[in-house]
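Novice: Requesting a structural model of the entry that follows:
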Amino acid sequence: MAEVLLVVTGSIAAYKAPAIVRALQKRGHAVTALVTRSAESFVAPLTLEVLTRRAVLRELWSTSEAGSSPGEWTQHIALAQRVEALLIAPATAHTIARLAHGLCDDLSSAVFLATRKPVLIAPAMEGQMYRHPFVQANLRRLAKLPHVRIIPPGKGFLASGAHDVGRLAALPRLVAAVERAISPPLLAGKKVLITAGATREYWDPVRFLSNGSTGQMALALAEAAYALGAEEVHVLAAHTEVRFPRGLFRLTSTPTAESMFEAFQAVYAQYDWLIFAAAVSDFTFAQRQPKKHKKTGENLTLSLVPAPDILAWAAAHRRPGQLLIGFALEEEGAEAIAREKLLRKGADWLAYNPISPQTGMASPTNALLLLSRWGHRYELPLAPKPVIARQLLTYLAQAPSA
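Specialist: Down below sits the predicted model:
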């Protein structure tokens, strides 16, 4: 998708650079690595060359790196023009200070001064260093530049053994920051609420009624909404097999249909887009057993009652300007059933995906048919779920509403 220049500076967190390269590549990005002299103490340039399949950049005056031709002494200008994003991870206190004050004595600082493409700076250092007034002042100075974004460090165990703020931000957060920086802000100013995962309707403390949803599609939608510039992404999460990155989204645990319904009612009016990607149980138990039911060998009949229909309730109580997007997992060839569900529930759009080994629950891929209450019909062919999610939100952000 994009050309990313990864600048690795001399922090112990530089050992994570190969993982950053791989994470970006898995999202389809091409990566070139630039390693400062001090960073070479923590990560071997050869490792990054093998992973990126490109020469690793080191010296400002080199004439043979990154495909530069002999005698080309302006490689920092060529790099600044070629790349679409500059990710400095990890960024040491020394690097941050040099960039904040416009020093230009190596290749990384020269590229920084030469580019106006998005620059993402991910500090990594001991907590006391990170909190130092000089470091904080330098970060604030850099953040004032319109093309620069600071990716805050996480909290955890540091090289000293201390448990403090200062560790390099997690991989999903680094990748999300890059993708938000290079993506068109189609959802800028929008607040997005997404339901996720499979609800579990407990009959007794250990047994429940549920389904095979893993939350993969909801995670992909949340990541896509963030990348497209959403002001806030709030996920109401039932049981999922995937982890939602901390710090990117507002997360609320809603394990049952009733708890998801109550959480939805409490916040839905604050959001512009309501995306119903959770597989909410259609039924719940009429009576829940307070203790584990003992096996008796006799037949057992359980009574089920309808669970709350969150989408239908939302359609009946929506505020003006809200967009409602539902999902329907149906047998192949059930477009008519999906369209009837769209109209009966009162959604604006319904994403119909057929049940097959390649689509739907637990599959890494999906294919969708988008139907609207205004009569639109748009197909998204089989692709990985992150690709489908990005295509879906991009289309809906630009689609006519009548």
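Novice: Every contact and neighbour count from this point should use C-alpha atoms.
Specialist: Will do.
Novice: which ones are touching D309?
Specialist: For D309, the contact set (Cα atoms under 8 Å, 6 or more residues apart in numbering) comprises D282.
Novice: distance of it from A266?
Specialist: Using Cα to Cα, to the nearest Å, D309 is found at 15 Å from A266.
Novice: can you check Q216 too?
Specialist: In terms of Cα to Cα, Q216 sits 25 Å off from A266.
Novice: Tell me how far L186 lies from V242.
Specialist: As judged by Cα to Cα, L186 and V242 stand 26 Å apart.
Novice: For these two, indicate the residue with more neighbours.
Specialist: L186 (18 against 13; other Cα atoms under 10 Å).
Novice: Let's see this one next, to set against the first:
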Amino acid sequence: MLLENKRVVLGICGGIAAFKAAHIASLLRQRGAEVKCIMTEHATKLITPLTMREISGNPVAVSMFGDTPEFNVEHIALARWADIFVIAPATANILGKVACGIADDMLSTTIMATKAPVLFVPAMNSNMYLNPVVQDNMARLKRFGYEIMEPASGHLACGIIGIGRLPEPEEIVDRIELTVCRTNTLAGKKVIVTAGGTREPIDPVRFIGNHSSGRMGFALAKAAVLAGADVTLIAGSNDHLETPPGVSRRIDVGSTRDMKAAVDAYYDDCDLVIKAAAVADYRSAAPAKNKIKKNDDVLNLKLEKNPDILYGLGQRKTHQVLIGFAAETTNVIEYGTAKLKKKNLDMLVANDVSAKGAGFQGTTNIGTLLYADGRVEKLEKMSKFALAEIIVDRAAKIIAAKQEGKD
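Specialist: As a prediction, this is how the structure comes out:
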């Protein structure tokens, strides 16, 4: 778990969304983090310190002068203890205080005393959020190095529909992961990740596709972002997956030719391509303009070959590192090695999709990494994200080795 043993101070202000802090704290603990809470006096009117103490498993600080024996000189102890401060919900009041250097309660004083990253998650009425004073305060905070997570839009407690909703707790925890776990391994590098399947139309209703869920590719995009890269995610059909936080751009495509055009548009300027998408090798030679009726017992389709995206990239390769995938059911290493050489790849991830725990639809995968120099690295079954972390780590090492060779 990315947040294993990470120390999170959760600051809770007196907005109506304060009740969601309980869910945030619970999710943080489920992902391995240790959580300590600071509440403003107004927050305690909306959710009790007892609730937050039970969910976080730690005493809750409210007053500068209260009796919280866990902490020694409370605001200094918490300021030093934290790996990250998260203020959710962050009211206009706390944004204004910190932006202007006012430290007059436990929460604002502790924020001012910490050197840890601070993430504000504003939640308030739309008019209040869009007030030029609030906007200016947030701009000031950003200039000072604080992070602001954009609020969501939707139905607000005041009865209107607009911007100002607290983002979903899962989204907040994902953003916390990004802020506290991001490294510089691929800092300054531009990475293209392809994910999901492609669909080739037969008629306006039917298509040729595959079982790809997109989970492996989306996990790779997340891992590359956490390694500090500028990530372009090119996504085919998938299980309605959310874009990982920190992805610079997401391009949704339909067919193999659509995906090729998107990859080609960013390829020359990129440093690394990880092509995890399961593209259709063939397409209908003449898709029907109208739905094909089931008049005959047999339907014959004439197929023509799609362009081989990865092969084309290998032919054009200059400084880029190319990583491909091979989903096979027999002779996995043999076929994978042939693909690695034919397509001029630096590394290939070979999968036996017939093996239990591998394949398209699950949350786990089993990969064997084949390298251009002939090395073979066999991996055990693991989560797709754990495999993605390994792939990105190996890719970074290949990039570093190539750079050393040039130097």
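Novice: For Q216 and A266 of the first structure, indicate the residue with more neighbours.
Specialist: Per other Cα under 10 Å, whichever of Q216 of the first structure and A266 has more neighbours is Q216, with 25 against 10.
Novice: The more buried one is in contact with K385, isn't it?
Specialist: Yes. The criterion here is Cα atoms under 8 Å, and Q216 of the first structure meets it with K385 at 7.3 Å.
Novice: quick one: common contacting residues for the two?
Specialist: P364.
Novice: Determine how far the last residue of stretch 80-88 of the second structure lies from the first.
Specialist: Across stretch 80-88 of the second structure, first to last residue, Cα to Cα, it's 20 Å.
Novice: quick one: that stretch to chain centroid distance?
Specialist: Its chain's C-alpha centre lies 21 Å from the corresponding centre of stretch 80-88 of the second structure when counted by Cα atoms, centre = their mean, to the nearest Å.
Novice: Give me the contacts around that stretch.
Specialist: 6-13, 18, 21, 111, 114-123, 166, 176, 180.
Novice: How far does stretch 132-141 of the first structure sit from its chain's centre?
Specialist: The chain centroid and the centroid of stretch 132-141 of the first structure are separated by 28 Å under Cα atoms, centre = their mean.
Novice: Tell me the buried residues in it?
Specialist: Neighbour-count burial for stretch 132-141 of the first structure, counted by 16 or more other Cα atoms under 10 Å, picks out 135-136, 138-139.
Novice: In TSV: the residues you listed, plus distance to L251 of the first structure.
Specialist: Output for those, formatted as TSV (distance: Cα to Cα, whole Å):
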residue	distance to L251 of the first structure
V135	31
Q136	28
N138	31
L139	28
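Novice: Now for those residues: which two are most distant?
Specialist: Pairwise distances across these peak at 6.2 Å for V135 and L139 (criterion: Cα to Cα).
Novice: Which of the contacts of stretch 80-88 of the second structure fall in helices?
Specialist: 21, 111, 176, 180 (DSSP state H).
Novice: Which neighbours do V135 and L139 of the first structure have in common?
Specialist: Overlap of the contact sets of V135 of the first structure and L139 (by Cα under 8 Å, 6+ apart) consists of I96.
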